[in-house]
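Enquirer: Got a predicted structure plus its sequence, pasted below:
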Amino acid sequence: MKTAVLGAGAWGTALADMLAKNGRKTVLWARSPELISQLRQHRENRTYLPGIPLSPDLSFTSDATEAFEGADVFLVVIPSQYLRSFLETHRDLLPHKPVMVCASKGIELGSLAPMSRVVAEALEGKEPRYAMLSGPSFADEVARECPTSVALGCEDQDLGKQLRELFSNSFFRVYSTRDYTGVELGGAVKNVMAIATGMADGLEFGTNARAALITRGLAEMSRLGAAMGANVKTFMGLSGMGDLVLTCTGDLSRNRQVGLKLGQGRKLDDIVGETQSVAEGVKTTRSLYDLSRKIGVELPITSQVYKIIYEGKNPEDAVIELMGRELKEE
């Protein structure tokens, strides 16, 4: 039995390497034959995770049939906006009732669907068993075996326990919960909040502003989660507050870096164009904004980030508007 890790960016590579070190037969799939050739030759992902040698037990392929064959767990680390098309393209390679562990974070544009719904719709008839892995976990630190704790959301409690055993080791600790909705929403919303806090830091607004944005960002996350059937307590844990703090304050955060550069006056197209990694929060800002309007949930920080990114609003004006909102009880 083996795990197929689908997506060889930094996070997919780090997780695949960790599973191989855990003694699990693991294959890492990437669409690009050139990237796979690099991985095989150097045993290092020099594009997305440079400087970190990969386990000699980890296999690589750009052949989806080879990757899927014999796998009993499919760990999907495809950027969220491409997840549906990837699954629809490869669904015939999947067995019935496949175990799909999603490590992609976002809300799909257009459908406004969280990743669980994307998986369910793309694999309709396959009866996928779904889990979501999320929490405060920079890929570089996981690959370097820094102590890390994350959450795994899985409605099937027994499967959740099996999966947490699969991923856990001496430096990577996994807590399971049945609230997969809360886990996946936390992972999506925190990226938008990281852009907001990055902008505040880029504008040199200070640590008071950063703390306020993180705290009120948690309020937005919880408000959205309650409207979508999540357990609000989930957002007090690793996939909520934990990931929010890390992504909003850690300079390894791609979304925070986008915000920092926006706050310094850089143009979004230039920022996105100069990096090969995906900052999920840019597109999630749009889908989250649209979702909030559709279901009638107030997300003031998200709304201002949307207006800055997609309507060209001045970041300083956005902060003034946030500070000038009607006063109310917390």
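Expert: Nice, I can see it. Residues are numbered from 1 along each chain as shown.
Enquirer: CA only for contacts and neighbour counts going forward, please
Expert: Will do.
Enquirer: Now do the strands in the stretch 101-250 of the chain.
Expert: Listed in chain order, the strands found in the stretch 101-250 of the chain under DSSP state E, counting those that start in this stretch are 129-134, 148-153, 172-177.
Enquirer: by how many degrees do the last one and strand 148-153 diverge?
Expert: Yep, that's strand 172-177 we're talking about. Angle between the axes of strand 172-177 and strand 148-153 is 30 degrees (criterion: axes from the mean of the first three to the mean of the last three CA atoms, to 10 degrees).
Enquirer: Against residue 17, how distant is residue 256?
Expert: Using CA to CA, to the nearest Å, we find residue 256 at a distance of 26 Å from residue 17.
Enquirer: hey, which of the strands of the stretch 101-250 of the chain is tucked in deepest?
Expert: Ranked by average neighbour count under the criterion mean count of other CA atoms under 10 Å, these are headed by strand 129-134 at a mean of 26.
Enquirer: take a look at this one as well, against the first:
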Amino acid sequence: MTQGIGIAGAGAFGTALAIALGRAGTPVTLWARDADHAARMQQTRRNAARLPGVDLPESVTVTAEIADLGGLDAILLAVPMQALAGFLADNRAVFDGLPLIACCKGISLQTGTGPTAIIAQVCPASAAAILTGPSFAADIARGLPTALTLACADRAAGARMQALLSTPVLRLYRSPDTTGAELGGALKNVIAIASGIVIGAGLGDSARAATMTRGFAEMQRLAKALGAETETLSGLSGLGDLVLTCTSEQSRNFRFGLALGRGQGFDAKVTVEGASTARAVAKLARAREIDMPLTTMVAAVLDGNCTISDATGALLSRPLKEE
């Protein structure tokens, strides 16, 4: 008999997953860092700030006590990528030994690794997985059909997690290639920023299409160098997520790029994982001598080392070559 699913992080995505699983009848314990926020959600049955108009099912319990996540069947980690290592280290006694599924996308600035490597290092007794792919929290919360990749190197553990987390409208495809799934989810955010810059700067949809295509080539290049299966990048966690985030203003990374392209400010409270990822990957690409011009230019623009105009000129003046 299932003990239920725990979700660490009551932001938009964590709450949306709680709603989706709760609607399917799964007992869910949703942990919120702020006690007042947790009490308000438990009482009102809504996350009004992040997902207005959507109610929490009765099978979802909101708590601010991290110990309430202990002993459950699996834990979804819906915390920011750059905070993941510290969060797991602080709560190792609760999590180590439980199946842990990362729901964050990015590369750690500190370690240069993805979330499953961090899980394996901090909680070595846990089966480590990542849930990633083309999805907006609002769509999941509304019950719209969504397909995601669940990547876990342990095939048996991955199959158990797939069965636990799939619902009639949330379809999970299983993969053993955690590296490829992580890189797809992380790198598409960088290309989404670049695509937003292109549109924000008025360079047009044709330029955006070229940015997406050449960005996808960069994603595959790095994935191959790091031992991932390039086929993984052609699936939901790579190409699928890339298309979604480069073409919709629901994407925080795309909106961030739009603001950059227009010379506008952006809400500092909004987490933009692609910004940290661009810096981490640009550093990694330099160290391994991997050609990633778009990623390098995004990092340079973010760090103020290059203007958008200069970046555009540098990319367009690169030597001509075969595709």
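Expert: Arrived safely. Please read all numbers here as calculations on a predicted model, not as lab measurements.
Enquirer: what TM-score do we get after superposing?
Expert: The TM-score (TM-score structural alignment, normalised by the length of the second structure) is 0.96; 321 aligned residues with a CA RMSD of 1.2 Å.
Enquirer: quick one on the thing from earlier: between residue 256 and residue 17 of the first structure, which one's more packed in?
Expert: Legend: neighbour count by other CA atoms under 10 Å for residue 256 of the first structure and residue 17, higher for residue 256 (30 against 25).
Enquirer: re earlier: residue 200 of the first structure: which of the strands of the stretch 101-250 of the first structure is closest?
Expert: Distances from residue 200 of the first structure to each of the strands of the stretch 101-250 of the first structure were compared using CA to CA; the minimum, 25.1 Å, belongs to strand 129-134.
Enquirer: what about the residue mapped onto residue 50 of the second structure from the first structure, neighbour count?
Expert: Matched to the first structure by TM-score structural alignment, residue 50 of the second structure sits across from residue 48. Other residues within reach of residue 48 of the first structure by the criterion other CA under 10 Å amount to 19.
Enquirer: What sits closest to residue 48 of the first structure if chain neighbours are left out?
Expert: By the measure of CA to CA, 6 or more residues apart in numbering, the closest residue to residue 48 of the first structure outside its immediate chain neighbours is residue 10, 4.9 Å from it.
Enquirer: Return the residue of the second structure aligned against the one you found.
Expert: By TM-score structural alignment, residue 10 of the first structure lines up with residue 12 in the second structure.
Enquirer: give me the number of residues near the counterpart of residue 325 of the first structure in the second structure?
Expert: Taking TM-score structural alignment as the alignment basis, one finds that residue 325 of the first structure is matched in the second structure by residue 318. Using other CA under 10 Å, residue 318 of the second structure has 9 other residues around it.
Enquirer: and if you look at residue 317 of the second structure?
Expert: Counted by other CA under 10 Å, the residues lying close to residue 317 of the second structure total 9.
Enquirer: got it, and residue 64 of the first structure?
Expert: Burial of residue 64 of the first structure, expressed as a neighbour count using other CA under 10 Å, amounts to 15.
Enquirer: Might one say that residue 153 of the first structure is in contact with residue 177?
Expert: Yes - when contacts are counted by CA atoms under 8 Å, residue 153 of the first structure is listed as touching residue 177 (4.9 Å).
Enquirer: which residues are in contact with both of the two?
Expert: Overlap of the contact sets of residue 153 of the first structure and residue 177 (by CA atoms under 8 Å, 6 or more residues apart in numbering) consists of residue 160.
Enquirer: and the closest residue to residue 311 of the second structure other than its chain neighbours, what element?
Expert: For residue 311 of the second structure, ignoring the flanking residues on the chain, the nearest one in space by CA to CA, 6+ apart is residue 297 at 6.0 Å. Taking DSSP states H and E as the definition, residue 297 of the second structure sits inside helix 293-302.
Enquirer: what do you get for residue 74 of the first structure?
Expert: Here residue 74 of the first structure is assigned to strand 71-76, by DSSP H and E.
Enquirer: Map residue 28 of the first structure across to the second structure for me.
Expert: Residue 28 of the first structure maps onto residue 30 in the second structure when the alignment is built from TM-score structural alignment.
Enquirer: Would you double-check that its match falls in a helix?
Expert: No - assignment of residue 30 of the second structure by DSSP: H, G, I helix; E, B strand; the rest coil gives strand, placing it outside any helix.
Enquirer: How about the contacts made by it?
Expert: Residues in contact with residue 30 of the second structure, defined by CA under 8 Å, 6+ apart, are 6-10, 14-15, 18, 60-63.
Enquirer: Pull the contacting residues for residue 258 of the first structure.
Expert: By CA under 8 Å, 6+ apart, residue 258 of the first structure lies in contact with 195, 198-199, 268, 271-272, 279.
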